[in-house]
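In: Below is the sequence, then the predicted model.
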Amino acid sequence: MTKITFIQPDGEGQTVEVENGLTVMEAAKLNDVAGIEAECGGACACATCHVYVDKAWREKAGKPSEMEEDMLDFAFDVREESRLSCQIKISDALDGLIVRVPEKQF
């Protein structure tokens, strides 16, 4: 099991444990993490699972694909650390991952 911590805009954190092979978005939905809407169900067809990957984890989480970058154009307050959580696959390498939930989703 891999641990992921979701930090809300108010600073409150929620750490969840999930199986490898799922996505960060699926981890959020399975554990009722507030602010991760995932309206498209993980098809990379919306920007409602937007998160900010903690600086220490950006390299391990990888860079967004071209399709993901196109979808991020629809997110609010996009930053260098922005990712769509549906596109981050959970593995042992991400055990301890920290992501921040934006104040607003599209």
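Out: Arrived safely, thanks for sending. Numbers count the residues shown, from 1 in each chain.

In: going forward, measure contacts and count neighbours with C-alpha atoms only.
Out: Noted.

In: tell me the contacts of the residue nearest to Glu37 when sequence neighbours are not counted?
Out: In space, and not counting its chain neighbours, Glu37 is closest to Thr48: 5.2 Å by C-alpha to C-alpha, 6 or more residues apart in numbering. Going by C-alpha atoms under 8 Å, 6 or more residues apart in numbering, Thr48 touches 36-39, 75, 84, 105-106.

In: Put this next to the previous one:
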Amino acid sequence: MPKMTFIQTDGSRREVDAPLGLSVLEVAHKHGIDIEGACEGSLACSTCHVVVDPAWYGKLPAAKPDEEDMLDLAFGLTKTSRLGCQLLITEALDGLVVKLPTATRNMMG
């Protein structure tokens, strides 16, 4: 089974199983990683914002315009920011490393 690593807000690393076909957001929730996902993956918020390790960023499919629009609302946006709900685990992403931002901005409430 593929694995992925979350770098949590305190800097600790947590490697978890990442089943094929699940999104990074779903993997996080499956393992109790503190990532909100207020819109439950419907691409209506930016609370599942993650910062992808630069070594992995080029291996990801390009962000669609709707994802880019939501990323514009994310707190602490970086050049390698993506929404966890839009990143699906594939064999090619076995070993993916993402960092959780220090804060999120929930515009849904």
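Out: Thanks, I have the structure now. Model, not experiment: these values are computed from the prediction.

In: Could you tell me the TM-score of the two chains?
Out: Counting by TM-score structural alignment, normalised by the length of the first structure, the TM-score of this superposition works out to 0.95. Behind it: 105 aligned residues with a C-alpha RMSD of 0.8 Å.

In: Give the helix, strand or coil label for the residue nearest to Glu37 of the first structure.
Out: Reducing the assignment to helix, strand or coil with DSSP: H, G, I helix; E, B strand; the rest coil, the entry for Thr48 of the first structure is coil.

In: the strands in the second structure, which residues?
Out: With strands called from DSSP state E, the second structure shows them at 3-7, 13-17, 49-52, 81-83, 96-99.

In: mind putting the ones you listed in a markdown table, mean neighbour count and distance to Leu25 of the second structure included?
Out: Output for the strands of the second structure, formatted as a markdown table (neighbours: other C-alpha atoms under 10 Å; distance: least, C-alpha to C-alpha, whole Å):
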| stretch | mean neighbour count | distance to Leu25 of the second structure |
| --- | --- | --- |
| strand 3-7 | 20 | 11 |
| strand 13-17 | 15 | 13 |
| strand 49-52 | 27 | 9 |
| strand 81-83 | 25 | 8 |
| strand 96-99 | 22 | 11 |
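
In: Quick one: the ones you listed as a markdown table, columns for distance to Ser23 of the second structure too.
Out: Below are these laid out as a markdown table (distance: least, C-alpha to C-alpha, whole Å):
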| stretch | distance to Ser23 of the second structure |
| --- | --- |
| strand 3-7 | 11 |
| strand 13-17 | 12 |
| strand 49-52 | 12 |
| strand 81-83 | 10 |
| strand 96-99 | 12 |
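
In: Quick one: closest of the ones you listed to His31 of the second structure.
Out: Go through the strands of the second structure one by one with C-alpha to C-alpha and the one that ends up closest to His31 of the second structure is strand 13-17, at 7.2 Å.

In: compared with the first structure, how much does the closest one deviate?
Out: Overlaying the first structure shows strand 13-17 of the second structure at a mean distance of 0.8 Å from the equivalent residues (mean C-alpha distance after the TM-score superposition for the first structure).

In: circling back to that earlier point, so for Ala62 of the second structure, which of the strands of the second structure sits nearest?
Out: Closest approach to Ala62 of the second structure among the strands of the second structure is made by strand 81-83 (9.7 Å; C-alpha to C-alpha).

In: and Lys64 of the second structure, how many neighbours does it have?
Out: Counted with other C-alpha atoms under 10 Å, the neighbours of Lys64 of the second structure add up to 9.

In: Relative to Arg13 of the second structure, how far out is the alignment partner in the second structure of Cys46 of the first structure?
Out: Applying TM-score structural alignment, one finds that Cys46 of the first structure aligns to Cys45 in the second structure. Distance from Cys45 of the second structure to Arg13 of the second structure, counting by C-alpha to C-alpha, to the nearest Å: 25 Å.
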